[in-house]
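In: I'd like to go over a predicted model; first the sequence, then the structure.
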Amino acid sequence: MPRTSRPVTARPGLVLATVSVCQLMVTLDASIVNIALPAMGHALGFADSALPWVVNAYALAFGGLLLLGGRIADLAGHRRAVLWGLVLFGLASVLGGFARTPAELIAARAGQGVAAAVLAPIGLTLIMVTFADGAARARALGIWSMVTAGGSALGVLLGGVLTDLLDWRWVFFVNAPIVLVGLALALRSVPAVRPPLTGRPDVLGAVLGTGAMTVLVYGLMATDRHPWGSARTLATLGAAVLLGLAFLLWEARFARAPIVRLGVLRARTAWMSSLLVTLLGAAMLAGFYFCSLFLQNVLDYGPLAAGAAFLPFCAGTAAGSMVAGRLTARFGGRATLTGALLLAALGMLWFGGLGPHSGYLTGFAGPSIVTSVGVGVCMVANTAMGTSGVDPREAGLVSGLLNAGRQCGGSIGLAVLSTVAVAATRRSATEGNADAARAALAAGYDRAFVATAAVLGVATLLALLLVPRRRSTGRAATASLADGDRDGAVPKVASPQ
């Protein structure tokens, strides 16, 4: 008789290793390209206005399809979702590494974002259905959280190392061995159990929502070439508004299984938290982008040195995340959020004073630490607030909304602030030597940093005026959210079968 393959049974240790590998790759690729951007732009002939799409293509696809990705995982089965997501991520990465034109590279980044939208929610789902509630799950969430934080830090450093020692294409090729390891682990650890189908994926809702965001970002980024009052700009922004209204109407009235149940936003804490994380995402994605360019284009750092320069930022974010729970428990959500956002705004304003002759310790490391601590505290405290005012059964949906808001807000912020930087650089440009060119670039980046600080200032004011006064609902909830609110927060947790 022919041998039949034995069914795979869940092995908690291997499951945790599988989701950790997936989460590492997702968070790694959110930051690894930043240091390689100047090299990519030079090699493929990117226009300054088009270069942000290398970041935005990933963030838009990831954020726009995140909720749909969680739904697909529940309908298709966890094993299939992991395998499909890994294969797609690997293929998109290889295509990105071999890209010969800006369009090919941007398409590859979008493919990575689609795959990330499947892999990110399934990771936390597998932890919830594999580990029993209690100490075992807490340990698993702690490890998963550390991998998430470590992936962002490793991405910045690894991007510099690969670009400097090999070539920018290796920031894509490095995913190939990670994918192979993930596939091997998934085949051995994730059971081929398919949950019962409860409906169809809300594909139209995902297309409308992602389409609205993409058209909006495109219209905003094109304002450096087409004035705000031009027919093309108005038509593009109008189309984005229409797509957005169609998305809301579809989700509210016609979708049988909507990816976003709009009623959850009736809770004040839910919509307020979503608004704050959108503003924070807009500020921070743009901040990372402009810091990377400033280090290399103005201060003449090599990719390796630029990657290492971000380590204080990564450390500050981790430190802020660790103390956020205690601060919220002692001072309450409003005071903690207001203080953290103000700290981040002041740090970004400090960045706005950088110049061609700025030193590293006082010119870059100082504002990096101030900004990152504020960001770390805010992300955890804001998620605790967002989920505290809704039914516990919908906490996963709110977490998914927060992650989607952070990604999409980042895309909008980067689009707007890129046009601000380009316009300021053009106004400051004069005929002269390389020093004059660097001074013009610095002027553009500084203007973008100040505008980013203004965005954080608006968020600070909103938190002061609108966030409820009451204290955190509990240290355990805050700690749990501190673990869960990363790029892999899960929109929906399926029950084990």
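Out: Right, received. Where do you want to start?
In: going forward, measure contacts and count neighbours with C-alpha atoms only.
Out: Will do.
In: measure L414 to A459 for me?
Out: 17 Å (C-alpha to C-alpha, to the nearest Å).
In: just G410 next, same as before
Out: 14 Å.
In: The helix or strand hosting T338 packs against which elements?
Out: Per DSSP states H and E: T338 is located in helix 333-351. Other elements packing on helix 333-351 under the criterion 3 or more C-alpha pairs under 8 Å, 6 or more residues apart in numbering; DSSP states H and E are helix 311-331, helix 366-388, helix 434-466.
In: So A454 versus G333, what's the distance?
Out: 22 Å.
In: More neighbours: those two, which one.
Out: The residue with more neighbours, out of A454 and G333, is G333; 27 against 17, by other C-alpha atoms under 10 Å.
In: doesn't P468 make contact with the more buried one?
Out: Yes. The criterion here is C-alpha atoms under 8 Å, and G333 meets it with P468 at 7.4 Å.
In: Check the contact lists of these two and give me the overlap.
Out: Between them, G333 and P468 share no contacting residue under C-alpha atoms under 8 Å, 6 or more residues apart in numbering.
In: what element comes up after the helix holding T338 heading to the C-terminus?
Out: Following helix 333-351 toward the C-terminus (DSSP H and E): helix 360.
In: Tell me which residues are up against that next one.
Out: Outside helix 360, not a single residue reaches it (C-alpha under 8 Å, 6+ apart).
In: which parts of the helix or strand where L154 lies are buried?
Out: Per DSSP H and E, L154 falls inside helix 135-165. Within helix 135-165, the residues scored as buried using 16 or more other C-alpha atoms under 10 Å are 137-138, 140-142, 144-145, 147-164.
In: Same check on stretch 414-432?
Out: 414-425, 429.
In: picking that back up, nearest to T233 among the helices and strands packed on helix 333-351 would be which one?
Out: Closest of the helices and strands packed on helix 333-351 to T233 is helix 434-466, at 21.2 Å (criterion: C-alpha to C-alpha).
In: and the helix or strand just after the closest one with helix 311-331, angle?
Out: Once the chain leaves helix 434-466, the next helix or strand it forms, by DSSP H and E, is helix 475-484. Computed with axes from the mean of the first three to the mean of the last three C-alpha atoms, to 10 degrees, the direction of helix 475-484 lies at 160 degrees from that of helix 311-331.
In: this is the other structure I want to compare:
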Amino acid sequence: MKLSGRPHPPWAVLTALAAAQFTVMLATSIVNVALPQVRAGVGLSDGGTTWVVNAYGLAFGALLLAGGRSADLLGGRRVLLAGLGLFAGASLVAGLAASPGELIAARAVQGLGAAAIAPAALALAMGLHPSGPGRGRALGVWGAVSGAGGAGGVLLGGVLTQAYGWPWVFHSVALAAALVLAAVAALVPPVAGRGAGRFDLVGTATVTLALTCLVWGLTTARGAGWTDARVLGALIGAATLIAAFAVIQHGRPDALIPPRLFTTGRVAAGNLLMALLGSVWLALFFFLPLYQQQVLGMSPLVTGVGQLPLAGAIMLGAAAAPGVSRRIGGTATVIPALLTEAAGLVWLARIKADGSYLADVLGPSILVGLGLSIAFVQLTALAVDGVPRPDAGLAGGLVNTTRQVGGAIGLAALATLAGSVTATASAHQPAAVALTAGYRAAFLVSAAVLTATALLALPLTRGIHRSLKVEATR
């Protein structure tokens, strides 16, 4: 796709697009702190409370590929505006919901809107900066707003819940989406879609159903267990549908995921590593606020304020990542970043039931934020670099999909691990000690996953980054 004109400065356009990404990430985490109040206000059961979070993540993760391809065929700006409108409306309905069904349905529609917003906004941002230092700076901004949106959601959720009540958690997102929609309409120039080509309905339906089964199975496993018949059926169904999708895509002229996307090896490497990074990303923002509230006894507001250093570290790391990469190379940047995040998680694994925020949370959260943001920027750059412009939306949808699905897998596995450790410890330990033991296990395993990711990144990225340097020289 091609930007047809630039009546406004690129920085202003990038600001509007980054605000769209921030809003999507904000909606992912803003509800977490408010869940107890949401449960009481709408009359949710334990399972229903879980699905307030899961409905959004399920629709978001399952439909990202469809959203990315729609942006390529119909035009990124058009899809982005439609997604923002749907997202704003669903957020408003969620805040007005009077029953569990209404709230969960609104969250699912909110996820559908997010699945259109995220890949379209990323494709438009990369279209503004096809290559060179400008793209690095744009990706730095993207990394900053993505991480800050996750951390800022916890802060804003705590403030709004304590000051105005849980409905404003959703109303604030609706207002933000409406403002971003107006900014995109005013600042982002019209974009021509690819025009030629058909939408791969069979492939899209197959992979969307496969991802739905996968994410549903993983999220359900957190409460029902891995041996539950529904969980096993969903996971087997997902594997079968993914195999069918691979067969369907073979030789199709308008395949949803065309083979040309993987000709350089960059997209495959970037997405594999992003899935592993994502597997601990969501878990961090899930377990850390729980430790602060359930063990340290912090209020929702104080818990949110406690996320500010993490958000600041994420923004600082994302801003520094492009410059560091230009000086020492992509491989030499991403591996230390992953190991830095792993070191922060090992530090978090030393939390205590009688600990404090300053002694147990502040230092490691800063270290984690720096490593997470730098690694995210580098892996996003790798996953979209060298992609033909007609496939930019799909590449953006794919890297977001791998992060979301990786996050769902990681959170399901780590939540099961933490719950098992807590259940065992609770037989002979106080509740706070048992909970802390579960959180420590989750952080320690997360650190091990990131260490393995860093080791895997060495052979996967070395040759690729060397070829990028050769291309840049030419």
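Out: Good, I have the coordinates. Please read all numbers here as calculations on a predicted model, not as lab measurements.
In: A108 of the first structure corresponds to which position in the second structure?
Out: A108 of the first structure maps onto A106 of the second structure when the alignment is built from TM-score structural alignment.
In: for that match, what are its contacts?
Out: A90, S91, V93, A94.
In: Am I right that the last one sits in a helix?
Out: Yes. Going by DSSP: H, G, I helix; E, B strand; the rest coil, the assignment for A94 of the second structure places it inside a helix.
In: The first structure: which residue goes with that one?
Out: In the first structure, the residue matched to A94 of the second structure (TM-score structural alignment) is G96.
In: repeat for H8 of the second structure
Out: Aligned partner of H8 of the second structure by TM-score structural alignment: P12.
In: so what's that match up against?
Out: P12 of the first structure sits next to T130, F131, S189 when contact means C-alpha under 8 Å, 6+ apart.
In: which of those lies closest to A482 of the first structure?
Out: Comparing these against A482 of the first structure with C-alpha to C-alpha places F131 closest, at 18.1 Å.
In: I'd like the distance between that closest one and L105 of the first structure.
Out: Shown here: F131 of the first structure relative to L105 of the first structure, a distance of 39 Å by C-alpha to C-alpha.
In: okay, the two: which has more neighbours?
Out: A count of neighbours by other C-alpha under 10 Å puts L105 above the other of F131 of the first structure and L105, at 23 against 20.
In: My understanding was that the more buried one contacts S93; is that so?
Out: No. Using C-alpha under 8 Å, L105 of the first structure is not in contact with S93; the gap is 9.5 Å.
In: quick one on the thing from earlier: so which of the helices and strands packed on helix 333-351 of the first structure is the most packed in?
Out: helix 366-388 (a mean of 27; mean count of other C-alpha atoms under 10 Å).
In: list the helices and strands the next helix or strand after that one packs on?
Out: Downstream of helix 366-388 of the first structure, the next assigned helix or strand under DSSP H and E is helix 395-428. Helix 395-428 of the first structure sits against helix 53-76, helix 203-221, helix 268-293, helix 366-388, helix 434-466, with contacts defined as 3+ C-alpha pairs under 8 Å, 6+ apart.
In: Now render those helices as TSV, adding distance to R100 of the first structure.
Out: Formatted as TSV, these follow (distance: least, C-alpha to C-alpha, whole Å):
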stretch	distance to R100 of the first structure
helix 53-76	14
helix 203-221	22
helix 268-293	22
helix 366-388	34
helix 434-466	27
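In: Please identify which of the ones you listed is closest to G113 of the first structure.
Out: Among these, helix 53-76 comes nearest to G113 of the first structure, with 4.3 Å by C-alpha to C-alpha.
In: That closest one against the second structure, how far on average?
Out: Once fitted to the second structure, helix 53-76 of the first structure is off its aligned match by 3.0 Å on average (mean C-alpha distance after the TM-score superposition for the first structure).
In: the inter-axis angle of that helix versus helix 203-221?
Out: Counting by the same axes, to 10 degrees, helix 53-76 of the first structure lies at 170 degrees to helix 203-221.
In: And the match of H8 of the second structure, how far from A395 of the first structure?
Out: Distance of P12 of the first structure to A395 of the first structure, given as C-alpha to C-alpha: 24 Å.
In: lining up the contacts of P12 of the first structure with the second structure, which overlap?
Out: Mapping the contacts of P12 of the first structure onto the second structure (both residues aligned by TM-score structural alignment, their matches' C-alpha atoms under 8 Å) leaves S189 still in contact.
In: Between the contacts of P12 of the first structure, which sits nearest H42 of the first structure?
Out: S189 (42.9 Å).
In: The match of A108 of the first structure belongs to a helix?
Out: Yes. A106 of the second structure: assigned to a helix according to three-state DSSP.
In: Next, find the distance separating it from K352 of the second structure.
Out: For A106 of the second structure relative to K352 of the second structure (C-alpha to C-alpha), the value is 38 Å.
In: Run a quick neighbour tally on D167 of the first structure.
Out: Per other C-alpha under 10 Å, the neighbour tally for D167 of the first structure reads 16.
In: In three-state terms, label the aligned residue in the second structure for it for me.
Out: When the second structure is aligned by TM-score structural alignment, D167 of the first structure is paired with G165. At G165 of the second structure the chain is in coil, as set by three-state DSSP.
In: In contact with the closest residue to G165 of the second structure other than its chain neighbours, which residues are there?
Out: In space, and not counting its chain neighbours, G165 of the second structure is closest to Q37: 7.7 Å by C-alpha to C-alpha, 6 or more residues apart in numbering. By C-alpha under 8 Å, 6+ apart, Q37 of the second structure lies in contact with T161, G165, W166.
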